[in-house]
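S.K.: fold the following, please.
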Amino acid sequence: MFRKRLIAGLAMLTGLISNAHAALNIVMVENASGVTISYSGSIDLTDANMIGLASFAGNFSGLNPSSASLALTVVTSGTSIDSVAYTITGPASFGSGTNTFQFNQLAVTGTEGFSLAGAAGVFFLAEGYASGSMMTGVTTFMGATFASLGLTPGTYTWLLPSDQINMTIGSVPLPGAALLFAQVFAAGWLVQRRKKRIGAIHHGA
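M.R.: Predicted coordinates:
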């Protein structure tokens, strides 16, 4: 019975971890330098509703928690970014902070940038982004805190037809927690098996 529960539990956790990897995961943490924002994952654009095109000036990044807005670009100033806008559904805010968007504020290193406008229900990806392609990036608001940026710790999710965007502010992302739980669960199973083997040896004696 315990073994069946283990297999079922691990299957469920595998599914959770797989789903998390399929999404775009954004994590914000406070540290000695300020507030670091990192992101990784991919977006499946199957059945996504494209609503238009937009062009952004290079290195125009920032956030506005009160309207669930976040833009992270990975190109240099003076370079324009042609982007495609897609419809999303989800939270209209992730805090009370106001506009921090400006040119050359953040040094974003990564592969692909994006722009999230949660209150408007729009998500922008660079034109030419291939559905399912990996995106990674990181930047830091130097000297900032969650309080100074008006960020409310928690987990936020925006949905596309075939994928989702997950934002975690100040807590451990799901894959890490799920993996830890799986390890504990497996350790319990091994203890149970060992007890049964010892019992069988004693009975045989």
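
S.K.: CA atoms for contacts and neighbours, from now on please.
M.R.: OK.

S.K.: which parts of this protein are strands?
M.R.: 24-30, 34-41, 50-57, 60-64, 69-72, 80-87, 102-103, 109-110, 114-117, 122-126, 135-142, 154-159, 164-169 (DSSP state E).

S.K.: got the angle for the third one vs strand 80-87?
M.R.: Right, strand 50-57. 150 degrees (axes from the mean of the first three to the mean of the last three Cα atoms, to 10 degrees).

S.K.: what does the first one give?
M.R.: Using the same axes, to 10 degrees, the direction of strand 24-30 lies 110 degrees away from that of strand 80-87.

S.K.: how about residues contacting strand 24-30?
M.R.: The contact list for strand 24-30 (Cα atoms under 8 Å, 6 or more residues apart in numbering) reads 35-43, 135, 145-146, 164-171, 173.

S.K.: nearest to G15, out of the strands of the chain?
M.R.: Closest approach to G15 among the strands of the chain is made by strand 164-169 (14.8 Å; Cα to Cα).

S.K.: now do that closest one against strand 34-41, angle only.
M.R.: The directions of strand 164-169 and strand 34-41 differ by 160 degrees, with the same axes, to 10 degrees as the criterion.

S.K.: who touches strand 164-169?
M.R.: Applying Cα under 8 Å, 6+ apart, the contact partners of strand 164-169 are 23-29, 43, 151-159.

S.K.: repeat the analysis, applying 6 Å as the threshold.
M.R.: Outside of strand 164-169, the residues that reach it under the criterion Cα atoms under 6 Å, 6 or more residues apart in numbering are 23-28, 153-158.

S.K.: stretch 91-107 now?
M.R.: 59-68, 118-119, 149-152.

S.K.: what about G132, how many residues close to it?
M.R.: Around G132 there are 16 other residues, counting by other Cα atoms under 10 Å.

S.K.: one more, so I can put them side by side:
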Amino acid sequence: MKKVLAAALAAGMLAAAGAHAAVIMHITESGGNVNVTASGSLDLAGAVYHHQQDYSTGIIPGDSNWYVALGNTPGLSWYQLTSTTLPFGISSNYFTSGVTSGDGFALWGYSGGTPLVGLADGYASGDAISSSMMISGQSIAGMTLIPGTYTFTLPSDTIILEIGNNVPEPASLALMLGGLAAGVTARRRTRA
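M.R.: Take a look at the predicted model:
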């Protein structure tokens, strides 16, 4: 039992360390609305610049043109992602939002081309990103979003998209596993 518990704890800690994200996006549901937040910073070392383009805020959950964009910046500089975990939704409908604030930030399937991440024009590696958006009168299920955790990578960094109200962050999962392991170990010691 000790070996199994130790292996589970080690695997949980490795998963948490490997899943570190410099930017975490949350899509949650509350009060008949879908809320989106993005926070953190990105290291652009090795990232391939693609183009500059204005954008509109909102979500396209699926299809080759999937999209999540929030913030108030009028234009974004787009960089190529090196990998994505998809799909995070199944509809090609565009759910727009006029209720958004903070730094421009977006993920985009680029109509089946190389997937991109968009950052406010003038963004420099390590700058803070903080954005929020509300899509009124919608639900996660109604937008065909699939609850779970999705990973998007750049050469030197990671973006995590978490959909759903009950998705634990990797660091929280590691703490829960650590607490479980400590409790089981303490209980075994008191029995001995």
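
S.K.: TM between them?
M.R.: Aligned and superposed, the two chains score 0.77 in TM-score terms (TM-score structural alignment, normalised by the length of structure 2); 185 aligned residues with a Cα RMSD of 3.0 Å.

S.K.: and which of the contacts of stretch 91-107 of structure 1 is nearest N49 of structure 1?
M.R.: Distance to N49 of structure 1 across the contacts of stretch 91-107 of structure 1 (Cα to Cα) is lowest for G118, with 15.1 Å.

S.K.: tell me, stretch 180-188 of structure 1 lands on which residues of structure 2?
M.R.: Aligned by TM-score structural alignment, stretch 180-188 of structure 1 corresponds to residues 176-184 of structure 2.

S.K.: out of the contacts of strand 164-169 of structure 1, which are buried?
M.R.: Judged by neighbour count, with 16 or more other Cα atoms under 10 Å as the criterion, the buried members of the contacts of strand 164-169 of structure 1 are 23-28, 153, 155-158.

S.K.: as CSV, the strands of structure 1 with distance to S93 of structure 1 would be great.
M.R.: Below are the strands of structure 1 laid out as CSV (distance: least, Cα to Cα, whole Å):
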stretch, distance to S93 of structure 1
strand 24-30, 15
strand 34-41, 17
strand 50-57, 21
strand 60-64, 8
strand 69-72, 8
strand 80-87, 16
strand 102-103, 20
strand 109-110, 25
strand 114-117, 9
strand 122-126, 13
strand 135-142, 19
strand 154-159, 9
strand 164-169, 11
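
S.K.: closest one of the buried ones among the contacts of strand 164-169 of structure 1 to I81 of structure 1?
M.R.: Within the set of those, L24 lies nearest I81 of structure 1; the separation is 19.8 Å, counting by Cα to Cα.

S.K.: residues near the aligned partner of L81 of structure 2 in structure 1, how many?
M.R.: Residue correspondence to structure 1 (TM-score structural alignment): L81 of structure 2 is matched to T87. With neighbours defined by other Cα under 10 Å, the count for T87 of structure 1 comes to 20.

S.K.: correct me if wrong: T87 of structure 1 contacts L125.
M.R.: No. Because the distance of 11.4 Å does not satisfy Cα atoms under 6 Å, T87 of structure 1 is recorded as not touching L125.

S.K.: could you tell me the end-to-end distance of stretch 55-66 of structure 1?
M.R.: Start and end residues of stretch 55-66 of structure 1 are separated by 23 Å (Cα to Cα, to the nearest Å).

S.K.: ok, residues contacting it?
M.R.: Surrounding stretch 55-66 of structure 1, the residues in contact under the criterion Cα under 6 Å, 6+ apart are 69-73, 75-83, 93-104.

S.K.: now the angle from the longest helix along structure 1 to strand 164-169?
M.R.: For structure 1, the longest helix by residue count, based on DSSP state H, is helix 174-204. For helix 174-204 of structure 1 and strand 164-169, the angle between their directions (the same axes, to 10 degrees) works out to 90 degrees.

S.K.: buried stuff in helix 174-204 of structure 1?
M.R.: When burial is assessed from 16+ other Cα under 10 Å, helix 174-204 of structure 1 yields the following buried residues: 174-175, 178-179, 182, 186, 189.

S.K.: with Y94 of structure 2 as the reference, measure out to T144 of structure 2.
M.R.: Taking Cα to Cα as the measure, T144 of structure 2 and Y94 of structure 2 are separated by 11 Å.

S.K.: brain fart, S56 of structure 2
M.R.: S56 of structure 2 sits 10 Å away from Y94 of structure 2, going by Cα to Cα.

S.K.: please apply the same query to L5 of structure 2.
M.R.: Distance check for L5 of structure 2 against Y94 of structure 2: by Cα to Cα, it reads 45 Å.

S.K.: next one: L161 of structure 2
M.R.: When distance is defined by Cα to Cα, L161 of structure 2 is 18 Å away from Y94 of structure 2.

S.K.: try D157 of structure 2
M.R.: For D157 of structure 2, the distance to Y94 of structure 2 under the criterion Cα to Cα works out to 28 Å.

S.K.: out of the two, which sits in the more crowded spot?
M.R.: Each of D157 of structure 2 and Y94 had its neighbours counted (other Cα under 10 Å), and the higher figure belongs to D157 (20 against 17).
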